[in-house]
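Peer 1: what would the 3D arrangement of this be:
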Amino acid sequence: MPKIVSIHSFRPGTGKSQLTANIATILAAAGQRVAIIDSDVHSPSIQWLFGLPEGAITHSLNDFLWGKCGIESTAVNLNPTVRHPLKGQVYLVPFATRNSTIDYDISLLSDSFELLINTLRLDVLLIDTQPGVQFAALPSIAFSDIQVLVLQLREQDLQGTGVVIDISEQLGISEMVLIVNQIPEHYNLREVQQKIEQIYQRPVLAALPYDELLADYNQASLLLERTSSNIFVVEHPDHPISLLLTNVAATLTA
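Peer 2: Just a heads-up that it's a prediction; the model follows:
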């Protein structure tokens, strides 16, 4: 049964897009067919992480919603950009909004997700959402089977994540899980996981430590010549964070 998974955060800068790209690659390497919808319109970075060159994207999901192209025209094949043979398939579908407004029938968005799944024969559709609780971010969340909330140990995140959970419950999302990212090294990861689960009464799939190597990858995504991918789990498959993300991917698709 195909799954729609939204990966969301209350604020930008939590590492949400980096996690999305790596989870998608793990799934594709394992033989699954995956598409990423990059709806983080203020800071889209998936294409840079995968080294997709300028001009490779000609259509967005909005073009389909506005009747300008077929759904298959919105999907870009990312396999050629990954420096690792993938048993499955990974696509990128950009999703742009105009001045953060939605000027199409929102019900069409749900239909487009289903059409993408059927047309591309997807196992998983990942949505890298626009951070926050603005109206533009809510439809993608509402149509998800699972919501992954990414947070760091910052006061803004700790307060905002509770707000996101309340709104998601109102939208009817019953399956919500958490990832705590970039935890400072002086924290005990197990204690952090238990404390966050206690606060939000939601499972924490991973408590990820801050790692300078992964931080360098985040920075490199801004500096790439955009000719090859910059996916952490491809270059460092045996790194502890890669192994934790592999467990996350397996849990999300179980």
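
Peer 1: going by C-alpha atoms from here, please, whenever you check contacts or count neighbours.
Peer 2: Fine.

Peer 1: for Gln159, see how far away Arg121 is.
Peer 2: Separation of Arg121 from Gln159 (Cα to Cα, to the nearest Å): 38 Å.

Peer 1: what residues are up against the closest residue to Val204 other than its chain neighbours?
Peer 2: Counting by Cα to Cα, 6 or more residues apart in numbering, Leu178 is the residue found nearest to Val204 once chain neighbours are left out, at 4.6 Å. By Cα atoms under 8 Å, 6 or more residues apart in numbering, the contact list for Leu178 reads Val148, Leu149, Val150, Leu151, Arg202, Pro203, Val204, Leu205, Ala206.

Peer 1: one more to put side by side:
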Amino acid sequence: MTQIIAVHSFRGGTGKSNLTANLAATMACRGQRVGIIDTDIQSPGIHVLFGLNEEKINHSLNDYLWGRCNIKDTAYDVSHTLIAESGETGVVKGNLYLIPSSIKAGEIARVLREGYDVVRLNDGFQELIRCLKLDYLFIDTHPGLNEETLLSIGISHVLVVILRPDSQDFQGTAVTVDVARKLKVPKMLLVVNKALPAFDFTDLQKQVEKTYNISVAGILPLSEEMVQLGSKGIFCLRYSKHPISKTMKGITEQIAGLVISH
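Peer 2: Now for the predicted structure:
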């Protein structure tokens, strides 16, 4: 059974797309067939991490939502990117497909002006799972809560919520968690990102888990290497021995374990 993993944050700038890309890439390297769909249609960007520029995108999620093409026409096999990023052909045992949203200003403006059919989006999720024979579908959601994010959260088997150690993030995450519980999401995990290395990570984990009564899957430190990379690649493949990469691997193992036990 295909597992749907929604990755969400209440506010922008948390590192949600980077987390999604790295978790999905790690899953693919484990031998899984993985899809990523960028439903952050108002501010898309995950395609940048895979080197998929505008000229290479013939069809996007927007085209499917407005009836211009089939959903399978929007899926790009980016498995080769993982090989290039890691520099080792033997590392990638699975497949990774990316469904990008359009970066064109006119397309984004149309979404803001007219919206789109959320039921058709859900149909697209199911068709992707079927035609690509996916083991996992990762949904990179739009920050905050809207009709699309409620759908993505509601159909997910595991919801991964990413937040920074910041008072605004803490408050917004409480709203997300409350909504997810009302939607009866089977499993939730928290990931704390951009934590100063000087923090006591054990105390921080206890504080966050006590606040939300949810397990913290990992705490990612604010990293100079991550900042220098600037979303120009997949961090866990470029820096496979880095503590962040090891934490990312641990998060994917927890996701896989939750799915097996569900």
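
Peer 1: report the TM-score for the pair.
Peer 2: Once superposed, the chains reach a TM-score of 0.90 (TM-score structural alignment, normalised by the length of structure 1), with 244 aligned residues with a Cα RMSD of 1.7 Å.

Peer 1: most remote residue from structure 1's center?
Peer 2: Distance from the C-alpha centroid of structure 1, by Cα atoms, centre = their mean, peaks at His186 (27.5 Å).

Peer 1: ok, and the most crowded of the contacts of Leu178 of structure 1?
Peer 2: Leu151 (27 neighbours; other Cα atoms under 10 Å).

Peer 1: what's that one aligned with over in structure 2?
Peer 2: Using TM-score structural alignment as the criterion, Leu151 of structure 1 maps onto Leu163 of structure 2.

Peer 1: give the contact list for the residue lying closest to that match once chain neighbours are set aside.
Peer 2: In this structure, Leu163 of structure 2 finds its nearest non-sequential neighbour in Val192, 5.1 Å apart by Cα to Cα, 6+ apart. Contacts for Val192 of structure 2 (Cα under 8 Å, 6+ apart) come out as Ile162, Leu163, Arg164, Pro165, Val216, Gly218, Ile219, Leu220.

Peer 1: picking that back up, tell me the secondary structure for the residue nearest to Val204 of structure 1?
Peer 2: strand (DSSP: H, G, I helix; E, B strand; the rest coil).

Peer 1: state the distance from the corresponding residue of structure 2 for it to Gly124 of structure 2.
Peer 2: Under the alignment by TM-score structural alignment, Leu178 of structure 1 pairs with Leu190 in structure 2. Going from Leu190 of structure 2 to Gly124 of structure 2 by Cα to Cα gives 27 Å.

Peer 1: and if you look at Leu229 of structure 2?
Peer 2: Distance, Leu229 of structure 2 to Gly124 of structure 2, by Cα to Cα: 32 Å.

Peer 1: these two - which one has more neighbours?
Peer 2: Gly124 (19 against 13).

Peer 1: which residue in structure 1 lines up with the more buried one?
Peer 2: For Gly124 of structure 2, the residue aligned by TM-score structural alignment is Ser112.

Peer 1: please apply the same query to Arg238 of structure 2.
Peer 2: By TM-score structural alignment, Arg238 of structure 2 lines up with Glu235.

Peer 1: any idea how far its match is from His84 of structure 1?
Peer 2: In this view, Glu235 of structure 1 and His84 of structure 1 are 9 Å apart by Cα to Cα.

Peer 1: repeat for His236 of structure 1
Peer 2: When distance is defined by Cα to Cα, His236 of structure 1 is 11 Å away from His84 of structure 1.

Peer 1: what helix or strand does the equivalent of Asp166 of structure 1 over in structure 2 sit in?
Peer 2: Using TM-score structural alignment as the criterion, the counterpart of Asp166 of structure 1 in structure 2 is Asp178. Using DSSP states H and E, Asp178 of structure 2 sits in helix 167-182.

Peer 1: all helices for the stretch 151-254 of structure 1, in order.
Peer 2: 155-170, 189-200, 212-223, 232-235, 240-252 (DSSP state H, counting those that start in this stretch).

Peer 1: so which of the ones you listed is the most surrounded?
Peer 2: Highest mean neighbour count among these (mean count of other Cα atoms under 10 Å): helix 232-235, with a mean of 18.

Peer 1: average offset between that helix and structure 2?
Peer 2: Average distance, helix 232-235 of structure 1 versus aligned residues of structure 2 after superposition (mean Cα distance after the TM-score superposition for structure 1): 0.9 Å.

Peer 1: distance from the helix or strand containing Val160 of structure 2 to structure 1 after superposition?
Peer 2: In this structure, Val160 of structure 2 is located in strand 158-163 according to DSSP H and E. When structure 1 is overlaid, strand 158-163 of structure 2 sits 0.5 Å from its aligned residues on average, using mean Cα distance after the TM-score superposition for structure 1.

Peer 1: centre of the chain versus that strand, how much separation?
Peer 2: From the chain centre to the centre of strand 158-163 of structure 2 is a distance of 9 Å (Cα atoms, centre = their mean, to the nearest Å).

Peer 1: how about stretch 117-127 of structure 2?
Peer 2: Worked out by Cα atoms, centre = their mean, stretch 117-127 of structure 2 lies 18 Å from the chain centre.

Peer 1: quick check: closest non-adjacent residue to Val177 of structure 2.
Peer 2: Tyr212 (7.5 Å).

Peer 1: and that neighbour, what's its match in structure 1?
Peer 2: Using TM-score structural alignment, Tyr212 of structure 2 pairs with Tyr200 in structure 1.

Peer 1: so how far is Ala206 of structure 1 from its match?
Peer 2: The spacing between Tyr200 of structure 1 and Ala206 of structure 1, counted by Cα to Cα, is 15 Å.
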